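Colleague: Below: sequence and its predicted model.
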Amino acid sequence: MRIFLSRPHMSGHEEKQVAKAFASKFIAPVGPQLDGFEAAVAGYLSGSPGAELHCVAFTSGSAALHLALRIAGVGAGDEVWISSMTFAGGIFAVSYLGASPRFFDLDPLSWSIDTSRLADELAAAARQNRLPKAIVPTDLYGQSVDLDPIERLGADYGVPVIVDSAESLGASYRAGRKAGTGGDAAILSFNGNKIITTSGGGMLVTRHRAWAEQARFLATQARDPAPHYQHSSLGYNYRLSNICAAIGLGQMQVLKARVARRREIFTRYHAALARPGLCFMPEPEGQHSSRWLTTLTLDPAQTGVNREDIRLMLLAHQIETRPLWKPMHLQPLYAGAPYHGAGVDEALFAKGLCLPSGSDMSEAEQDEVIGRISDRLAQG
């Protein structure tokens, strides 16, 4: 049997919610399950300090980011400053709007955007009158970025902050503040491999009611309030369906359990595999990662093996793993884009591996992964 990196994990609650949607005949495009899903996420996230939150569900996290950037005023010729180590969906929206990315490295102690480098570059940009139109830091592998300094920088320079929290639902920042509540807006993903899923989907989370209202308008083809179809703005067909939202509503009932299980999986990996030259993603003091994916780095000089040795060996045994995200400044599509960093993200990509981490993973499956990695490390 193949061991997957992170597959959808259903609980039974989802099927009940979908049945309710069928019984009510709210199949598409909206309905009570969609309203309930947005309310459930807002209620979960609002358990953290801060103002009231507004949630709008879309067909993908990429769609949510696209609309957030547009609402923030990003357009052709603008710059967006963004983490270089991210999934392509976290940067394509910048290009959709005709804007240009400026990429930033990570802090090696947190694997979060380097806030000191960001501060230096903002100060220089302010002096030169070339501030970005938005800042998009990325929560990686289930862990929040360092929100406090990033939000202060955004406020100090008047630059909107949109946090890409696609990978971090269920994590928390300092004082119990939940990931997904940062900046002027945050975006979530409910893709099939995420900690909870709607089969495919995403969400915009914002404290600005006007942003949420504009997002709903743009996501439903920007139809003007008229009895006929009238359009004064360019819109999109981005709204999440009521059926997909029903799946998400069921998944929200087990989110805490899913986080707990992924953290258990990480703890077992860490206890069994940690050794000189093999390191796991750090968790800064005060933060609580969801450990969406367990990620590690291998130093061949100390372990005698490299990332690809382990990945290919596991693949031969039907065990799915994946390298860390390839930094976007190394991608052919963005060759020549400005990059500020010391190559921390490049080193992580060269040495990093994501291990199977799904919440439905059995201990026997995890033991197999651990055993095969341990045997390969013993061979050197």
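Modeller: Sure thing, it's come through. Residues are numbered from 1 along each chain as shown.
Colleague: C-alpha only now, for contacts and for neighbours.
Modeller: Fine.
Colleague: List the contacts of the most centrally placed residue in the chain.
Modeller: In the chain, the residue lying closest to the centroid (CA atoms, centre = their mean) is residue 166, at 2.2 Å. Counting by CA atoms under 8 Å, 6 or more residues apart in numbering, residue 166 touches 61, 139, 187, 188, 189, 190, 202.
Colleague: likewise residue 335?
Modeller: By CA under 8 Å, 6+ apart, the contact set of residue 335 is residue 329.
Colleague: same thing but at 10 Å, please
Modeller: For residue 335, the contact set (CA atoms under 10 Å, 6 or more residues apart in numbering) comprises 328, 329.
Colleague: From residue 163, how far off is it?
Modeller: 24 Å (CA to CA, to the nearest Å).
Colleague: From the contacts of residue 166, which land in helices?
Modeller: The helices, defined by DSSP state H, take in residue 61 from those.
Colleague: Same list, the contacts of residue 166, but as CSV with distance to residue 6 and neighbour count please.
Modeller: Shown next, in CSV, are the contacts of residue 166 (distance: CA to CA, whole Å; neighbours: other CA atoms under 10 Å):
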residue, distance to residue 6, neighbour count
61, 18, 26
139, 18, 26
187, 20, 33
188, 17, 28
189, 14, 30
190, 13, 26
202, 17, 26
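Colleague: In addition, the following structure is provided for comparison:
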Amino acid sequence: MKDKIWLSSPHMGGNELKYVHEAFDNNWVAPLGPNVNGFEQDLEKFLNTDVKIAALSAGTAALHLALIECGVGYGDEVICQSMTFSASANPIAYQGAIPVFVDSEIDTWNMCPVALGEAIRDRFAKGKKPKAIIVVHLYGMPAKMDEILAVAKEFDIPVIEDAAEALGSIYKGKACGTFGRFGVLSFNGNKIITTSGGGALVCHTQEDKDKAVFLSTQARDNAPHYQHSHIGYNYRMSNICAGIGRGQMEVLKDRIQARREMTQFYIDLFANIEGINVFTEPSTDFYSNHWLAAITIEAGKVGKTREDLRLALLEDNIESRPLWKPMHLQPVFKNAVYYGENVAEDLFNNGLCLPSGSNLTDVEKERIKESIVTLFN
């Protein structure tokens, strides 16, 4: 069997081990140390705005802490983009809160501002004021943040940006993850850079960061003994993982360029096949890191379905994946309220993510091309 071509595999830069060895040499293996501080500073500099970063064990942990800092508790409602990975919605349940899902719009595949407004007005009419709004920058594509923030401001509801897939993406000259009350980043193994497992909370004040660090280190009070006045969590990033992150930050710009080139590869590949649309920016206001290249297939025009292509690639040991199944269609959230139409559902039924790794070789790209051309010819 041919070697597997992965959807998005880790890509080391070369200097990760230098920082890891420094941690071992100095016995800094705990969830604090020079690499944690350095990684946070590297991220703050990269985001190029006045933010404070708390490095954590996962993006999910960051989202959970953001909800806590926004005051979300048992029985509260939180509006969440439906088309996303489950980690965007699960922390709502951690807090005993209730998710309210909102459809996407077709330009960016992200939260529809019109449906968002309709959802909030209806919740108000039912005597409910949502405590927070979770918007996702799907596959690295920035959401329509101006419109979403305008709706949020009208109703005085804080926005949490799930930018787990969007490190390096930019909306109107500003980094994704820096628009909302909080932003969330992920460094999972398949992300554009990785710390093996890890994430970060993007804060706008030192007070918010300090609270996140306090909660993420078991909320230990300032006392000579172990005293706790709040429920805490074991969410802080280790100095070892942060060392990997520091090495990855040195090559982040190269990784973004390589991912964007993969999307251009697919644009060129599908240019003469009517009915296959490559997911790309709707205007120059949007700059995507194109973490994952994605397409939609109009089966009536092409004569092939999303599943036909996925199975053809699988036969050649090439990994691809349907778009995220919307949260309001997931069994675990079957009783959740949903606002919108069928945009997210249609995208799921007709969309496919294609191999996008920054470490794909020319030989692997040729294999991908041959497999696709063979199917459609």
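Modeller: Perfect, I can see it now. In this text, all values refer to a predicted model and were calculated from it rather than measured experimentally.
Colleague: pretty sure residue 174 of the first structure is in contact with residue 148, am I right?
Modeller: Yes - using CA atoms under 10 Å, residue 174 of the first structure is in contact with residue 148, at 9.1 Å.
Colleague: Compare those two and say which is more crowded by neighbours.
Modeller: residue 174 (17 against 13; other CA atoms under 10 Å).
Colleague: now for residue 74 of the second structure: what does it line up with in the first structure?
Modeller: Alignment note: residue 74 of the second structure maps to residue 76 in the first structure; criterion TM-score structural alignment.
Colleague: so that match is in which element?
Modeller: If you go by DSSP states H and E, residue 76 of the first structure is not part of any helix or strand.
Colleague: contacting residues around it?
Modeller: 94, 95, 96, 97, 98, 99, 100.
Colleague: residue ranges of the helices in the stretch 51-200 of the second structure, please?
Modeller: Using DSSP state H, counting those that start in this stretch, the helices of the stretch 51-200 of the second structure run over 59-69, 90-94, 113-125, 145-155.
Colleague: Just say which of those helices is most tucked in.
Modeller: helix 59-69 (a mean of 25; mean count of other CA atoms under 10 Å).
Colleague: That helix against the first structure, how far on average?
Modeller: Helix 59-69 of the second structure differs from its equivalent in the first structure by a mean of 0.6 Å after superposition (mean CA distance after the TM-score superposition for the first structure).
Colleague: Now do that helix: distance to the chain's middle.
Modeller: Centroid separation for helix 59-69 of the second structure versus its chain: 13 Å, with CA atoms, centre = their mean, to the nearest Å.
Colleague: Quick check: of the contacts of residue 166 of the first structure, which lies closest to residue 4 of the first structure?
Modeller: Nearest to residue 4 of the first structure among the contacts of residue 166 of the first structure, counting by CA to CA, is residue 190 at 17.5 Å.
Colleague: Nearest residue to that closest one in space, ignoring adjacent ones along the chain?
Modeller: In space, and not counting its chain neighbours, residue 190 of the first structure is closest to residue 197: 4.2 Å by CA to CA, 6 or more residues apart in numbering.
Colleague: How about residue 159 of the first structure?
Modeller: Per CA to CA, 6+ apart, closest to residue 159 of the first structure is residue 134, 5.6 Å.
Colleague: What does that neighbour correspond to in the second structure?
Modeller: In the second structure, residue 134 of the first structure lines up with residue 132, judged by TM-score structural alignment.
Colleague: Going by neighbour count, which residues of stretch 309-322 of the first structure are buried?
Modeller: For stretch 309-322 of the first structure, burial by neighbour count (16 or more other CA atoms under 10 Å) applies to 310, 311, 314, 319, 320, 321, 322.
Colleague: Trace residue 19 of the second structure over to the first structure, please.
Modeller: Superposed on the first structure with TM-score structural alignment, residue 19 of the second structure falls opposite residue 17.
Colleague: Look up how far residue 2 of the first structure lies from the nearest residue to that match once chain neighbours are set aside.
Modeller: Leaving aside its chain neighbours, residue 17 of the first structure sits nearest to residue 246 (5.1 Å; criterion: CA to CA, 6+ apart). Residue 246 of the first structure sits at a distance of 29 Å from residue 2 of the first structure (criterion: CA to CA).
Colleague: Who has more neighbours out of these two?
Modeller: Of the pair residue 246 of the first structure and residue 2, residue 246 is the one with more neighbours under other CA under 10 Å, namely 28 against 10.
Colleague: just checking, what residue in the second structure corresponds to the more buried one?
Modeller: Checking TM-score structural alignment: residue 246 of the first structure goes with residue 243.
Colleague: Touching, its match and residue 18? I think so.
Modeller: Yes - contact criterion CA under 10 Å: residue 243 of the second structure and residue 18 qualify, at 8.0 Å.
Colleague: How many residues are close by residue 378 of the first structure?
Modeller: 11.
Colleague: doesn't it fall inside a helix?
Modeller: Yes - assignment of residue 378 of the first structure by DSSP: H, G, I helix; E, B strand; the rest coil places it within a helix.
Colleague: didn't it look like it was pressed against residue 275?
Modeller: No - contact criterion CA under 10 Å: residue 378 of the first structure and residue 275 do not qualify, at 11.7 Å.
Colleague: Any chance you could list residues touching both of these two?
Modeller: Between them, residue 378 of the first structure and residue 275 share these contacting residues under CA under 10 Å, 6+ apart: residue 303.
Colleague: sorry, back to before: farthest-apart pair in the contacts of residue 76 of the first structure, please.
Modeller: Counting by CA to CA, the most remote pair of these is 96 and 100, 9.9 Å apart.
Colleague: Roughly how far does the counterpart of residue 236 of the first structure in the second structure sit from residue 213 of the second structure?
Modeller: Using TM-score structural alignment, the partner of residue 236 of the first structure in the second structure is residue 233. For residue 233 of the second structure, the distance to residue 213 of the second structure (CA to CA) stands at 10 Å.
Colleague: Looking at the two, which is more packed in?
Modeller: When residue 233 of the second structure and residue 213 are compared for neighbours, residue 213 comes out ahead with 22 against 16, by other CA under 10 Å.
Colleague: Which position in the first structure pairs with that one?
Modeller: Matched by TM-score structural alignment, residue 213 of the second structure corresponds to residue 216 in the first structure.
Colleague: Identify the residues contacting that match.
Modeller: Taking CA under 10 Å, 6+ apart as the test, what residue 216 of the first structure contacts is 55, 56, 57, 58, 67, 204, 210, 222, 235, 236, 238, 239.
Colleague: For PyMOL, what selects the buried ones among these?
Modeller: Remark: buried members of the contacts of residue 216 of the first structure, expressed as a PyMOL selection using 16+ other CA under 10 Å:
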select buried, resi 55+56+57+58+67+204+222+235+236+238+239
